[in-house]
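1. any chance you could fold what I've pasted below:
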Amino acid sequence: MDFTPPLQKGTLLKRYKRFLADVKLEDGSEITIHCPNTGSMKNCLFPGETVWFSTSDNPKRKYPHTWEISATPEQHLIGINTGRANALAEEAIKSGVITELSGYANIKREVKYGDENSRIDILLSDDTQPLCYVEVKSCTLLEQTVGYFPDSVTARGQKHLRELMHMVSLGHRAVLLFVVQHSGINLVQAAEHIDPQYALLLKQAVNSGVEVLAYQTEISATSSIITRSCKVIV
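-> Okay, here's the model as predicted:
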């Protein structure tokens, strides 16, 4: 995924009201940009460090700039825009990078399914094999040397695990895919210390036949692309 037009950069001042962030530009001026991340962004907020943002030409947008990437004091890069995860996953499936999800003729996004009024991020289908339901999650929380999900209690994430288990019970294939958008993360596991119920449900999901994958994203100011798998501990 290339960033077109190219991203601009500035220095993070603060994030506030959940969806806003103030950034200082290289010429000393300050702007407010949209923060496309509904999570706590724990260990992702570093005032004084560099951020990169995209710009929309939609005249109806109150805040035309969108926060895309942050640098950490250790110079790791973090993909802040969680909305990019689904597109990155689709791109990697189509290109064959995610080998576990190759071989399907059709791919659809945001398809209604389940018993709890849900939409699956990616639905893979083929006449020769069962439907494959893929739930995509963006992982950005790094603690010590481990990447954790979620970064806050997530009732929505718990619901998605129940839906995936239900799909397995119906004879379909169900996959939870962590898209790792943090260059410092090489291992992913459930954040039991943050959301113990999610961690418990994840164990139940794996025991019921839900597959769990994690893939690392290579991030730069010009592009973002899924490149390789990384280990998951359940």
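2. only C-alpha atoms for contact and neighbour calcs from this point on.
-> Noted.
3. run a quick check on residue 176 versus residue 206, I expect a contact.
-> No: Residue 176 is beyond contact range of residue 206, at 9.6 Å (criterion: CA atoms under 8 Å).
4. another for comparison:
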Amino acid sequence: MMVAVIIENPIRGSYIERPNRFTVAVHVDGERRLAHLRDPGRLRELLIPGNDIILRKAPPGNRKTEFDVIALRRGDEWVLVNSGFHSDLAAIVMESSAVDEFQGFRIEKREYSFGRSRIDFLLASEDERMLVEVKGCTLVRRDLALFPDAPTERGRRHIEELEHALSEEYRSSVLFLVFGKGARFFSPNHEMDPEFSSALRRAHEAGVNVIAHSMATDLNGNVLVYPLRRISVLWPDESP
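-> Down below sits the predicted model:
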């Protein structure tokens, strides 16, 4: 049985522009509306005027945006661009049998404070603890997924915290959720952020697990987002 995150009552629209980092203007039913974009990346391959967009009505409250952005179209597929669902998707991956590194561990706590950061998950087994940081990756070129699509000092700090945790008797993993059905490989985007790329490689060489897992986003009445497969990690000086 497929396990998926289900997002109900989607609304179709089209993308107009991005007035600021977390707000986009969209056409819905022929009118210009504002929607909250919960993804700090540049998303240049997705935020194209006229591109199809999936929205959800925002919950009641005092906010300027009427909708939340859920997904954008890329070719013949939808791409999730809402980090609010990453935690539940990561939990599905970790609780499945798809990734050997998570076998024997259970989720102990979400949003675990460690050092100067809040790490997405603390896992526990009978005699070990593991920190897991989750990153969403939307940039896919042919079969290669790249992260990040914009420089990320915060992301680099998380990786450094995971490496430091090894010295305090934690195991550590970073899980990249790759939103693209065609992705077969993952690589840090050294051209975009060499500091993040170098930090990730150092952490990997120190013992941090670097795991990438592709995800699919389907629209069939509701939006379904579900894991596909683990994909190989390549480093910038390697090729498929």
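5. residues that sit against both of residue 176 and residue 206 of structure 1, list them.
-> residue 212 (CA atoms under 8 Å, 6 or more residues apart in numbering).
6. residue in structure 2 matching residue 64 of structure 1?
-> In structure 2, residue 64 of structure 1 lines up with residue 66, judged by TM-score structural alignment.
7. and its match, how far is that from residue 56 of structure 2?
-> Here the criterion is CA to CA, to the nearest Å. By it, residue 66 of structure 2 lies 9 Å from residue 56 of structure 2.
8. cool, residue 110 of structure 2 as well?
-> Distance from residue 110 of structure 2 to residue 56 of structure 2, counting by CA to CA: 25 Å.
9. which one's more surrounded, these two?
-> Neighbours were counted for residue 110 of structure 2 and for residue 56 using other CA atoms under 10 Å; residue 56 has more, 19 against 16.
10. what do we get in structure 1 for that one?
-> Here residue 56 of structure 2 is matched to residue 54 in structure 1, going by TM-score structural alignment.
11. wait, isn't residue 232 of structure 1 in contact with residue 189?
-> Yes: between residue 232 of structure 1 and residue 189 a contact is recorded at 5.7 Å, counting by CA under 8 Å.
12. tell me where structure 1 has helices.
-> 84-95, 155-169, 196-208 (DSSP state H).
13. packing partners for the shortest one?
-> Helix 84-95 of structure 1 makes packing contacts with strand 118-126, strand 129-139, strand 224-229 when contacts are defined by 3 or more CA pairs under 8 Å, 6 or more residues apart in numbering; DSSP states H and E.
14. and it with strand 129-139, angle?
-> Helix 84-95 of structure 1 and strand 129-139 are oriented at 140 degrees to each other (axes from the mean of the first three to the mean of the last three CA atoms, to 10 degrees).
15. again, but for the second one
-> For helix 155-169 of structure 1 against strand 129-139, the angle between stretch directions is 160 degrees (the same axes, to 10 degrees).
16. how far is helix 155-169 of structure 1 from where the chain is centred?
-> 17 Å (CA atoms, centre = their mean, to the nearest Å).
17. in structure 2, what stretch matches it?
-> Using TM-score structural alignment, helix 155-169 of structure 1 pairs with 153-167 in structure 2.
18. with the last one instead?
-> Under TM-score structural alignment, the match for helix 196-208 of structure 1 in structure 2 covers residues 194-206.
19. mean per-residue distance, that stretch to structure 1?
-> For stretch 194-206 of structure 2, the mean deviation from structure 1 after alignment is 1.0 Å (mean CA distance after the TM-score superposition for structure 1).
20. list the buried ones in that stretch?
-> For stretch 194-206 of structure 2, the neighbour count (16 or more other CA atoms under 10 Å) marks 196, 197, 198, 199, 200, 201, 203, 204 as buried.
21. so what touches the match of helix 155-169 of structure 1?
-> The contact list for stretch 153-167 of structure 2 (CA under 8 Å, 6+ apart) reads 114-117, 119, 131-133, 171-174, 195-196, 199-200, 203, 206-208.
22. ok so, going back, how close does the match of residue 56 of structure 2 sit to residue 223 of structure 1?
-> In this view, residue 54 of structure 1 and residue 223 of structure 1 are 12 Å apart by CA to CA.
23. and the aligned partner of residue 136 of structure 2 in structure 1, what does it touch?
-> Matched to structure 1 by TM-score structural alignment, residue 136 of structure 2 sits across from residue 138. For residue 138 of structure 1, the contacting residues are 82, 85, 178, 179, 180, 181, by CA under 8 Å, 6+ apart.
24. which of these are still contacts in structure 2?
-> When you map the contacts of residue 138 of structure 1 onto structure 2 and apply both residues aligned by TM-score structural alignment, their matches' CA atoms under 8 Å, the shared contacts are 82, 85, 178, 179, 180, 181.
25. and the furthest pair within those?
-> The distance between the two most remote of those (CA to CA) is 11.4 Å, for 82 and 178.
26. which one of these two has more residues nearby?
-> Set side by side, residue 82 of structure 1 and residue 178 show more neighbours around residue 178, with 25 against 19, by other CA under 10 Å.
27. that one corresponds to which position in structure 2?
-> By TM-score structural alignment, residue 178 of structure 1 lines up with residue 176.
28. re the thing from before, spatially nearest residue to the match of residue 136 of structure 2 (excluding sequence neighbours)?
-> residue 179 (4.9 Å; CA to CA, 6 or more residues apart in numbering).
29. narrow the contacts of stretch 153-167 of structure 2 to those that are buried.
-> Using 16+ other CA under 10 Å as the burial test, those include 119, 131-133, 171-174, 196, 199-200, 203, 208 as buried.
30. in JSON lines, list those residues along with distance to residue 141 of structure 2.
-> Conversion of these to JSON lines gives the following (distance: CA to CA, whole Å):
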{"residue": "119", "distance to residue 141 of structure 2": "28"}
{"residue": "131", "distance to residue 141 of structure 2": "30"}
{"residue": "132", "distance to residue 141 of structure 2": "26"}
{"residue": "133", "distance to residue 141 of structure 2": "24"}
{"residue": "171", "distance to residue 141 of structure 2": "31"}
{"residue": "172", "distance to residue 141 of structure 2": "28"}
{"residue": "173", "distance to residue 141 of structure 2": "25"}
{"residue": "174", "distance to residue 141 of structure 2": "21"}
{"residue": "196", "distance to residue 141 of structure 2": "19"}
{"residue": "199", "distance to residue 141 of structure 2": "23"}
{"residue": "200", "distance to residue 141 of structure 2": "20"}
{"residue": "203", "distance to residue 141 of structure 2": "25"}
{"residue": "208", "distance to residue 141 of structure 2": "26"}
